[in-house]
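Asker: no FASTA, just this:
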C-alpha cells in the first residue's frame, strides 16, 4: 500500500510541477503584454531607447519606430488626425509584439482602414469632428483612405526622359508641376533639367559626369472644362518631350501627399537602376553639375551601402509647428492636428537615395495621410528612426539680390527658389561664365560633421 501511494505521489509531482511552471510562465507573458500595450506605459518601457536629438519624436522598436512619442499630442481627444493615428500605432505595436517582427504590408494597410471604420462606428462623434474642420479639409477627410489613382500619361522613355545608355542613370529629377505651368517646364527643360549626360562641377568643365533623367509629376485640373482643354495640350507636349507622368487626381495643395505616394510607387516599379532622386518644384533652380558632384562623392563614401540606405538631405526644418493662419496654404486647425512636426526637408527640393524612397513607400502604409506633403515625408522618416540632413546650399528663399549679382554666385548653391522662368534661365547662364574665374568656387560646407567622417 505504501509503495502504491509513493508511486502516485511521484506521478503527481512529475505531471503537476511542469504544468504549474508553464501556467506561471504564461501568466508572466500575458502580464507583460498588458503593461506594454498601455499607452501611458509605452514611453517607460525599459527596452525602449530614445532617438538621437536630430530625430525627435519616436521610440525605437527594432528597425522601425513603433510609436511616435514627442512630435504629436498622443493623448489629445479632439484632434481628428491624432485619434486616427493613435489607433494605428496602438494596433501596430500589438502586432509587433505578438509576431516578433515587422507586420506585412497587408496587415498595415488593414490597420489604416480599421482606424477610420472604428471612428465611423460612432457617427455622432465623427460628424461633429468633421464639421469642425474647414471645408477643404472636410473634402480631404472624405478621401483619406484612397491611395490609388489611374495613370493618365507616362514618360516615353524608361524612368523618365534621358539619353539611352548601358548603365543606369545616377539621378532622376522628379519635378512637381501643374498643367497650366508650361513656361516653367520649358525653362527647366532648357536649363538644369535638360537630361542626358551632365558633367560634374569640377572646374574648367572637367571631372567626372553622369546620366540624369527627368520627369514632370502632375494631376488634373478640378474644372471639367479646363481639364478637357489641358488634356489635349498635355498629350501633345508628352508626344514631343516624353517626360510627363500624370495621374487622375486633382492638382490641389492638399493632394500633394497622394501624388508623393503615387510617384514612389511608380518609381519602385519602373526605376530599378537609379541611384538618387531629386524631388522638387518647377519654381526651383538646381545646380545640376554640383548635384552630380555631391552624389558621386556620396557613392564613394565608405561604407557606401550604409550611407545610401539612409541618405536624404535638403533645407531642413527642425521643431516646426502647424500653421494656424486660415489664409495660409499650409493651414492646419487644432481640430485636425495638435502637436509638433517631426524634422522635415522643405518640399522646394529634397535629395534622397533610391533605397530610402522604397523604404519610405513601405512604411507609409502605416501612416495616415497628412495634408502637407513635406511634413508627411518627415512622419514616415521618423518611423524609420531617421531624420533628413540639413544642407546649407539648399536655399529656398534667403538669397539676397546682392549675393545673386556676385560673379560665380550660381556655382556656390545647390538649389534656389526663382522669381520667374526668365530668372531661372539667367541663373543657368551664370553657370556658363568664365570657368577659370569660377574654378575655385564650390558649394557650401558638406552635410556631414567631422564625427561622421571618421
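Answerer: That came in fine, so what should we check first? The structure presented is a predicted model; accordingly, all values stated were derived computationally and were not measured.
Asker: Going by C-alpha atoms from here, please, whenever you check contacts or count neighbours.
Answerer: Will do.
Asker: Quick check, residue 258 in contact with residue 144.
Answerer: No. Counting by CA atoms under 8 Å, residue 258 sits too far from residue 144 to count as a contact (9.1 Å).
Asker: Residue 34 is in contact with residue 41, correct?
Answerer: No. Applying CA under 8 Å as the test, residue 41 and residue 34 come out as separate, 9.9 Å apart.
Asker: Going along the chain, name the strands of the stretch 101-250 of the chain.
Answerer: Per DSSP state E, counting those that start in this stretch, the stretch 101-250 of the chain carries strands over the ranges 151-153, 171-176, 196-199, 209-220, 244-250.
Asker: what do you get for the stretch 351-454 of the chain?
Answerer: Using DSSP E, counting those that start in this stretch, strands in the stretch 351-454 of the chain cover 389-390, 394-395, 415-417.
Asker: Let's have those strands in JSON lines, adding distance to residue 245 and mean neighbour count.
Answerer: Listed next are the strands of the stretch 351-454 of the chain as JSON lines, based on distance: least, CA to CA, whole Å; neighbours: other CA atoms under 10 Å:
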{"stretch": "strand 389-390", "distance to residue 245": "28", "mean neighbour count": "20"}
{"stretch": "strand 394-395", "distance to residue 245": "26", "mean neighbour count": "22"}
{"stretch": "strand 415-417", "distance to residue 245": "23", "mean neighbour count": "23"}
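Asker: Export these to a markdown table and append columns for distance to residue 328.
Answerer: Output for the strands of the stretch 351-454 of the chain, formatted as a markdown table (distance: least, CA to CA, whole Å):
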| stretch | distance to residue 328 |
| --- | --- |
| strand 389-390 | 25 |
| strand 394-395 | 21 |
| strand 415-417 | 19 |
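Asker: Below is an additional structure, to be compared with the one above:
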C-alpha cells in the first residue's frame, strides 16, 4: 500500500516536471520565431532613434524638384525644319507600356496634320517602367521611337505621384528646344480631343497672341481631399490650406508659350506637390494670373456618350479609352454640315 502511494507521488512529480519542460521549450521556440537570436529587447533609446529617423524621412508624396532628370529618349529637332514655329505643341502624358494607346492617338486626334492651317507638334511624355518590366519594354520603346520619333522619356519612375514631374519636364523640353511655340497643350491619353475646335474656336490663330493665357475646365475654390487612400488625397502636412487656388482640370488644358515659360520659372521656388493641375494653379497664384474661361461646357472632365454633332462643339471629353476613340473617329471625321448651328 505504501509502495503504491510512493509510485503515485513519483508519477505526479514526473508529470509536472515534464509539463514544465515542455512549456519552457515552447517558450524558447516562440522567442526564436519572433526575435533575432542573442539580442536583448530594444532599449527606449533605440526606439527614440527610430522615431527620429522616421520623422526626418521625406513624405512619400514629396517630389524632388528642381532636379536634373535626364531625357533618355529625346528629339531636340522636333520643332525645327522647313515649317514655321509650332502654333501648338501637344504634350501627351502616357505610360511606357501604352504602345497601342499611342498608336491610336497618332491615327486620330494626335495627328499633327489634322488642322492644316497651323503647325502642330506632338510629343508623348513618359517616365521609366517598373524594374520588373524595364528590360522587355526598353527594346520595344526604342523600336517605337525609331519608327515615329515622338517619345520623350525622362529619367524617373512613371507613377501617378510623379505626374507633376512629367508636366514640368515637358515644359523644360519646350523651354530648351521649342521656346517659340505659341501654345502648349497638356493632355492625358484617356480623352477624346477635337483639335480643330481647340485651334479655331479657343486659340484663334488669326488673332493676336494671348500672353498670360491658360484655359480648360476651371475649378474654383475647391477643397483638398483629406480622406486617406483616395486618389486625390492631400495630406495637411503637404498643403495646409482649406481651399485650392483656381486651376484647370488635369485631363487637358492649354496655355500660351510665354506663360508656360513663366510657370517653369516660378516652379523652381514653389513647393512641388503630386497633383499636377493643382500645382500649376499654385504657380499661377504666385504669378498673379487667373485662368481664362473657355467657351462654356467645352472641356468635359467626366465622360459623355458620343454624339456626332455635340462632339464637334467640344474641345475635350475625359474618360475615353483608345479603342473607343478608334471606333468613333471615322464617323467624327465625316461632315458636320447637317448639325444645327448654335
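Answerer: Arrived safely, thanks for sending. Note that the structure is a prediction, hence the values are computed from the model and not measured.
Asker: re earlier: closest one to residue 401 of structure 1 among the strands of the stretch 101-250 of structure 1?
Answerer: strand 171-176 (25.4 Å; CA to CA).
Asker: residues in structure 2 aligned with that closest one?
Answerer: Counting by TM-score structural alignment, strand 171-176 of structure 1 pairs with residues 88-93 of structure 2.
Asker: By how much does the matching stretch deviate from structure 1 on average?
Answerer: Following superposition, stretch 88-93 of structure 2 is found to deviate from structure 1 by 0.7 Å on average (mean CA distance after the TM-score superposition for structure 1).
Asker: Now do stretch 267-280 of structure 1: distance from first to last residue.
Answerer: From its first residue to its last, stretch 267-280 of structure 1 covers 15 Å (CA to CA, to the nearest Å).
Asker: Which of the residues in it are classified as buried?
Answerer: Across stretch 267-280 of structure 1, burial judged by 16 or more other CA atoms under 10 Å covers 267, 271, 274, 275, 276, 277, 278, 279, 280.
Asker: Need the max-distance pair from the residues you listed.
Answerer: Top of the distance list for those (CA to CA): 271 and 280, 17.8 Å.
Asker: give the contact list for residue 126 of structure 2.
Answerer: Residues counted as contacts of residue 126 of structure 2 (CA atoms under 8 Å, 6 or more residues apart in numbering) are 93, 94, 95, 96, 151, 152, 153, 154, 158, 166.
Asker: Alignment lookup: it to structure 1.
Answerer: So, by TM-score structural alignment, residue 126 of structure 2 is matched to residue 218.
Asker: and if you look at residue 189 of structure 2?
Answerer: Match for residue 189 of structure 2 (TM-score structural alignment): residue 282.
Asker: Can you give me the neighbour number for that match?
Answerer: 28 (other CA atoms under 10 Å).
Asker: wait, isn't it in contact with residue 174?
Answerer: No. The criterion here is CA under 8 Å, and residue 282 of structure 1 misses it with residue 174 at 9.6 Å.
Asker: do you know how far the residue nearest the centre of structure 1 is from residue 11 of structure 1?
Answerer: The residue lying closest to the centre of structure 1 (CA atoms, centre = their mean) is residue 377, at 2.8 Å. The gap separating residue 377 of structure 1 from residue 11 of structure 1 is 63 Å, by CA to CA.
Asker: neighbour-wise, which of residue 258 and residue 144 of structure 1 wins?
Answerer: residue 258 (21 against 17).
Asker: Chain neighbours aside, what residue packs nearest to the more buried one?
Answerer: residue 147 (6.3 Å; CA to CA, 6 or more residues apart in numbering).
Asker: neighbours of the residue mapped onto that neighbour from structure 2, just the number please.
Answerer: Alignment note (TM-score structural alignment): residue 147 of structure 1 maps to residue 67 of structure 2. By the criterion of other CA under 10 Å, residue 67 of structure 2 has 10 neighbours.
Asker: Quick check: residue 67 of structure 2 vs residue 156 of structure 2, distance?
Answerer: From residue 67 of structure 2 over to residue 156 of structure 2 the distance is 10 Å, taken as CA to CA.
Asker: Same check on residue 222 of structure 2?
Answerer: Counting by CA to CA, the gap from residue 222 of structure 2 to residue 156 of structure 2 is 30 Å.
Asker: Residue 358 of structure 1 pairs with which position in structure 2?
Answerer: That one, residue 358 of structure 1, aligns with residue 261 by TM-score structural alignment.
Asker: number of nearby residues for residue 436 of structure 1?
Answerer: Neighbour tally, residue 436 of structure 1, other CA under 10 Å: 10.
Asker: thinking again about what came up before, of residue 222 and residue 156 of structure 2, who's got more company?
Answerer: A side-by-side neighbour count of residue 222 of structure 2 and residue 156, using other CA under 10 Å, places residue 156 first with 17 against 13.
Asker: and the match of strand 171-176 of structure 1, which residues are buried?
Answerer: So for stretch 88-93 of structure 2, counting by 16+ other CA under 10 Å, buried means 88, 89, 90, 91, 92, 93.
Asker: do the same with stretch 431-441 of structure 1
Answerer: So stretch 431-441 of structure 1, judged by 16+ other CA under 10 Å, has buried residues 431, 438, 441.
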